[in-house]
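Participant: below is the sequence, then the predicted model.
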Amino acid sequence: MIEGDPTESDPAATEADLEALVRGICFKTGPPRTTGVEVEWLVHEPHRPHLPLTPDRFEAVYAAVRALPLYSALTVEPGGQLELSSPPAGSLMECVSAVSADLALVRTTLGAFGLALTGLGTDPWRPPARLLRQPRYDAMEAYLDRTGPAGRGMMCSSASVQVCLDAGYEEPGPLGHARRWRLAYLLGPVLVAAFANSPLLRGRLSGWRSSRQWLWASIEPGRSAAPRLDGEPRAAWARRVLDAPVMCIRADHGPWLVPYGLTPRSWVRCGAPRPLTRADLSYHLSTLFPPVRPRGHLELRMIDAQSGDDGWIVPLAVTAALFDDEAATETAYRVVKPLAERAGPAPAPRNALWLAAARHALADPELQDAAAVCFAAALEALPRLGATRTVLDLVAAYTERYVVRGRCPADDLIDRLTVMGKDLPS
């Protein structure tokens, strides 16, 4: 995440300074060359997944995991979810190889503690419970609680596959940053639908195939709403950042202030409760969670965590192919652009199309049709990106099992519960 240095005291004196800083940090244009992925996992006992982790066990487990020689950056989410963030890789397969090696080490270490990684978009068994006690998460919880319980569910009970791609060329065209920014939001509902894998909360069906996406759509919109997409990306994102409520103001000692109605724009104008610094703005950027977050590169945040040891590879490979292969990009853009008419005026992820994707997934005929075209284009493009036969087989099998049948992984869980009853067996 983008974290400002709390000791940095260089003030951003004007709104123009703020906007220039946002533009410089968030969009770094150039040829699309690197690929990354952030994989989040729930952590459970394999045979007693409903049991919570105790704080002492949590600390022991993650101390052991942190000691591993990993390629990826390791972080722990508030509810004890584990996240591996790959370094920027020069190719899709370099990224897959590095993260696969890291996950093998992590799984072995967790196994010694009687625990396993679980790839689901939401915890199906346990209610949200925060294990991390840090000022950032104390403040986040206090802020999000103002608008309901979804924030705690997002913080403590959700997991995802986040695909990270270069912003793209400065110039117009299929691989230009403006097109890639728009494509990310147009393609987002298709990715939500194709990889929906979270139909359960607290042991019961939620009514959503992606309960995770529903949680994100339900939290305070200042944190999760997309900017307007009908203008230049840098300007649109800068406006969104400067007018988004400040979640917290850091302090060297004691709890952090959680203000009401303060934005960076109003903060720099009034200079209270203290002058806003560049570090404050950088930190504010780390507290915004739209479906696509520009962090120099583009971070696509809408995909549920996937089951199985290598399930995460499929969304990474499909998304990379649809963005980094020019022919596949053109195909994807052509097929998803008409879907935008269904979205309506609300920003993602609260508009009609994103909500349909979260509720119905590929049971929605238009989303299924778009997904079928996009997955076919990705399969055709992946050999040009150097994908191995193993990766191609994974994507082909997923396409056959789910996409062409109008299904998603959530449907498998729903089918099990239809047979066993509405409560999830522990």
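Facilitator: Happy to help now that I have it. Note that the structure is predicted; figures quoted are calculated from it, not measured. Residues are numbered from 1 along each chain as shown.
Participant: all contacts plus neighbour counts: C-alpha atoms, from now on.
Facilitator: Noted.
Participant: start and end of stretch 237-246, how far apart?
Facilitator: 15 Å (CA to CA, to the nearest Å).
Participant: for the longest helix along the chain, buried residues please.
Facilitator: If you go by DSSP state H, the chain has its longest helix at helix 92-112. Buried residues in helix 92-112, counted by 16 or more other CA atoms under 10 Å: 92-96, 98-100, 102-103, 105-106, 109-110.
Participant: cool, stretch 160-172 as well?
Facilitator: For stretch 160-172, using 16+ other CA under 10 Å, the buried residues are 160-169.
Participant: turn those residues into JSON lines, columns for distance to V395.
Facilitator: Output for the buried residues of stretch 160-172, formatted as JSON lines (distance: CA to CA, whole Å):
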{"residue": "S160", "distance to V395": "18"}
{"residue": "V161", "distance to V395": "15"}
{"residue": "Q162", "distance to V395": "17"}
{"residue": "V163", "distance to V395": "16"}
{"residue": "C164", "distance to V395": "19"}
{"residue": "L165", "distance to V395": "19"}
{"residue": "D166", "distance to V395": "22"}
{"residue": "A167", "distance to V395": "24"}
{"residue": "G168", "distance to V395": "25"}
{"residue": "Y169", "distance to V395": "28"}
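Participant: for comparison:
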Amino acid sequence: MARDQIDMTPLESRDELVAWLEAGVKPESEFRIGTEHEKTPFTLDGHQPVPYAGAKGIGALLEGMKLLLGWEPIMERGNIIGLYDVTGGGAISLEPGGQFELSGAPVETVHQTQAELMAHLAQVREIATPLGIGFLGLGMTPSWSRAQIPVMPKGRYKIMRNYMPKVGKYGLDMMFRTCTVQTNLDFSSEADMVKKLRVSLALQPVATALFANSPFTEGKPNGFLSFRSEIWRDTDNARSGMLPFAFEDGMSFERYVDYALDVPMYFVKRGDDYIDVSGSSFRDFFAGKNKAFPGERPTLSDWANHLSTIFPEVRLKRYLEMRGADGVPWGRLPALPAFWVGLLYDNDSLDAAWDIVRHWTAPERQALRDDVPRFGFKSRIKDRYLFEIAKECLILSHAGLRRRGRIDHLGRDESRFLEPLERIIEAGRSPAEEMLDKYNGAWKGSVEPAYQEYAF
């Protein structure tokens, strides 16, 4: 979420950190689907990055959206950096390079996800088109260098920008050049959380392959199908990855808290200020040993903020966030929540999915994760190609959505949103492979046509 929560009660015990996560448990009847997607703004004229300032900048875009939607602005030092719907709907926020993110409202069905998306795109176009701004639906900017991309006026990003190069090769690329779509799903108990976390972590490479579409860097093929996924392998390994501990006996909310306590922090927010505490642990802060706050204890807000700076393939907050997919054009966006809802919100499909992955070892899961950015469906685990596993998962997801039986006004269930993925499986190729064929064929060695074909 865009807003950094404001709960300034000092924490007394580790149990409160566990309780904060545990508060996410809800009955199945209250399960919701949250979808977040990022898209890269570009100038319709010349396909350049869009600056924040100016009459045709991203600030002006947000001001226009504020007037259109009546949403509350999120301000930082006099700059508008986001919007949120006070009625509990969605929010709009900016990623470091101006990537425009919709954090959707928690909805009950994928039909509602689709409706929300279509409304959002119509609203954004209404404001953006007169400003000469378009949006690209790829996992990574295909033609710009990092130096070309403007910096958004957000304090937390300045701290991250300074820290990232110290802990990985690609942190700045992640911040400025990538886009994702993710879906956030609920759990009904600690055991349900653990099972869903394990299944979705192990199968995250399936989503990476199905949604892979970042094969270009600075106008040329980069040797990968999802370079965005490769970027995460060398961004900051202390806060990302496949969470091998989640598969060990005794996995619990408490175990995740212990992991998060040792993940290095980025910042602490006090008033409008982001105070750089990068590299120090929350555990030390908790013990009153943070150099910037000697003797002071963190607040629940500090904890919630810290959890939002951890980037594993599946992230636990008060829900589970699926983080393995590249950003995609609008027609494929609802396929991501549909895929995971079908697998995780239907108990038969969840059991069957667990059967697929239960015998994989941590080194095997890691090797699959390491191979998928480059090889996509041709990656292997044990004696199977990922393509076969993806095909099986899609069948399970389809069955799960049919059993859920959430029908739209035309009598269709949510399985229809899997159609783009079913076409990918039928073709046997990821979207990135299709794009590379175009690049080598109809596009005549240029990525410029992507700005038409993959625009929102």
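Facilitator: Thanks, I have it. What you see is a predicted model, and the numbers here were worked out from it, not measured in a lab.
Participant: check the mean deviation of the longest helix of structure 1 from structure 2.
Facilitator: Aligned to structure 2 and superposed, helix 92-112 of structure 1 gives a mean residue distance of 2.1 Å (mean CA distance after the TM-score superposition for structure 1).
Participant: which part of structure 2 matches whichever helix or strand comes after that helix?
Facilitator: Using DSSP states H and E, the helix or strand that directly follows helix 92-112 of structure 1 along the chain is strand 116-118. With TM-score structural alignment applied, strand 116-118 of structure 1 matches the range 134-136 in structure 2.
Participant: got it, and stretch 316-332 of structure 1?
Facilitator: By TM-score structural alignment, stretch 316-332 of structure 1 lines up with residues 337-353 in structure 2.
Participant: for structure 1, which segments are assigned as strands?
Facilitator: Counting by DSSP state E, residue ranges of the strands within structure 1 are 35-44, 73-76, 82-85, 116-118, 160-165, 200-201, 204-205, 292-294, 298-304.
Participant: reformat these as TSV; add distance to I414 of structure 1.
Facilitator: Putting the strands of structure 1 into TSV (distance: least, CA to CA, whole Å) gives the following:
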stretch	distance to I414 of structure 1
strand 35-44	19
strand 73-76	29
strand 82-85	26
strand 116-118	17
strand 160-165	19
strand 200-201	9
strand 204-205	8
strand 292-294	28
strand 298-304	16
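Participant: ranges for the helices of the stretch 301-450 of structure 2?
Facilitator: Assigned by DSSP state H, counting those that start in this stretch, the stretch 301-450 of structure 2 shows helices spanning 335-344, 347-357, 362-375, 386-404, 419-427, 431-440, 450-453.
Participant: just the buried positions in the fourth one, please.
Facilitator: When burial is assessed from 16+ other CA under 10 Å, helix 386-404 of structure 2 yields the following buried residues: 386-387, 389-391, 393-404.
Participant: list the contacts of L385 of structure 1.
Facilitator: For L385 of structure 1, the contact set (CA atoms under 8 Å, 6 or more residues apart in numbering) comprises 91-92, 321, 325.
Participant: got it, and V110 of structure 2?
Facilitator: Contacts of V110 of structure 2 by CA under 8 Å, 6+ apart are 33, 334, 337-338, 414, 417.
Participant: ok, so of those residues, who is nearest Q5 of structure 2?
Facilitator: Lowest distance from Q5 of structure 2 to the contacts of V110 of structure 2 (CA to CA) belongs to I33, with 20.9 Å.
Participant: counterpart of the closest one in structure 1?
Facilitator: In structure 1, I33 of structure 2 lands on T35 (TM-score structural alignment).
Participant: gap between its match and L262 of structure 1?
Facilitator: T35 of structure 1 is 36 Å from L262 of structure 1, by CA to CA.
Participant: when the two are compared, which one has more neighbours?
Facilitator: T35 (25 against 17; other CA atoms under 10 Å).
Participant: using TSV, please lay out the contacts of V110 of structure 2 together with distance to Y163 of structure 2.
Facilitator: Formatted as TSV, those follow (distance: CA to CA, whole Å):
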residue	distance to Y163 of structure 2
I33	33
P334	34
P337	32
A338	36
E414	42
F417	40
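Participant: how many residues are close by T43 of structure 2?
Facilitator: Neighbours around T43 of structure 2, by other CA under 10 Å: 20.
Participant: can you tell me the closest non-neighbouring residue to it?
Facilitator: Once flanking residues are discounted, T43 of structure 2 sits nearest to I133: 4.8 Å by CA to CA, 6 or more residues apart in numbering.
Participant: please list all residues in contact with A139 of structure 1.
Facilitator: So A139 of structure 1 contacts 247-248, 255-258 (CA under 8 Å, 6+ apart).
Participant: ok, now how distant is the closest residue to G59 of structure 2 other than its chain neighbours from I74 of structure 2?
Facilitator: Closest residue to G59 of structure 2 apart from its sequence neighbours, by CA to CA, 6+ apart: Y52 at 5.3 Å. Distance of Y52 of structure 2 to I74 of structure 2, computed by CA to CA: 15 Å.
Participant: same thing with K317 of structure 2?
Facilitator: From K317 of structure 2 to I74 of structure 2 the distance is 22 Å (CA to CA).
Participant: E12 of structure 2 now?
Facilitator: The value you get for E12 of structure 2 to I74 of structure 2, if CA to CA is used, is 30 Å.
Participant: higher neighbour count, those two?
Facilitator: Remark: of E12 of structure 2 and I74, I74 carries more neighbours, 18 against 13, as counted by other CA under 10 Å.
Participant: give me the stretch of structure 1 that whatever helix or strand the more buried one lives in matches.
Facilitator: Using DSSP H and E, I74 of structure 2 sits within strand 72-76. Alignment of strand 72-76 of structure 2 against structure 1: no match, by TM-score structural alignment.
Participant: buried set for that strand?
Facilitator: Applying 16+ other CA under 10 Å to strand 72-76 of structure 2 flags 73-74 as buried.
Participant: any idea how far the aligned partner of N184 of structure 2 in structure 1 lies from T35 of structure 1?
Facilitator: Using TM-score structural alignment, the partner of N184 of structure 2 in structure 1 is C164. Using CA to CA, we find C164 of structure 1 at a distance of 6 Å from T35 of structure 1.
Participant: centre of structure 1 to the edge, which residue is at the far end?
Facilitator: Most distant from the centre of structure 1: C270, at 33.7 Å, with distances by CA atoms, centre = their mean.
Participant: for that residue, give its distance to L18 of structure 1.
Facilitator: Separation of C270 of structure 1 from L18 of structure 1 (CA to CA): 14 Å.
Participant: same thing with G222 of structure 1?
Facilitator: Counting by CA to CA, the gap from G222 of structure 1 to L18 of structure 1 is 18 Å.
Participant: all good on my end, thank you.
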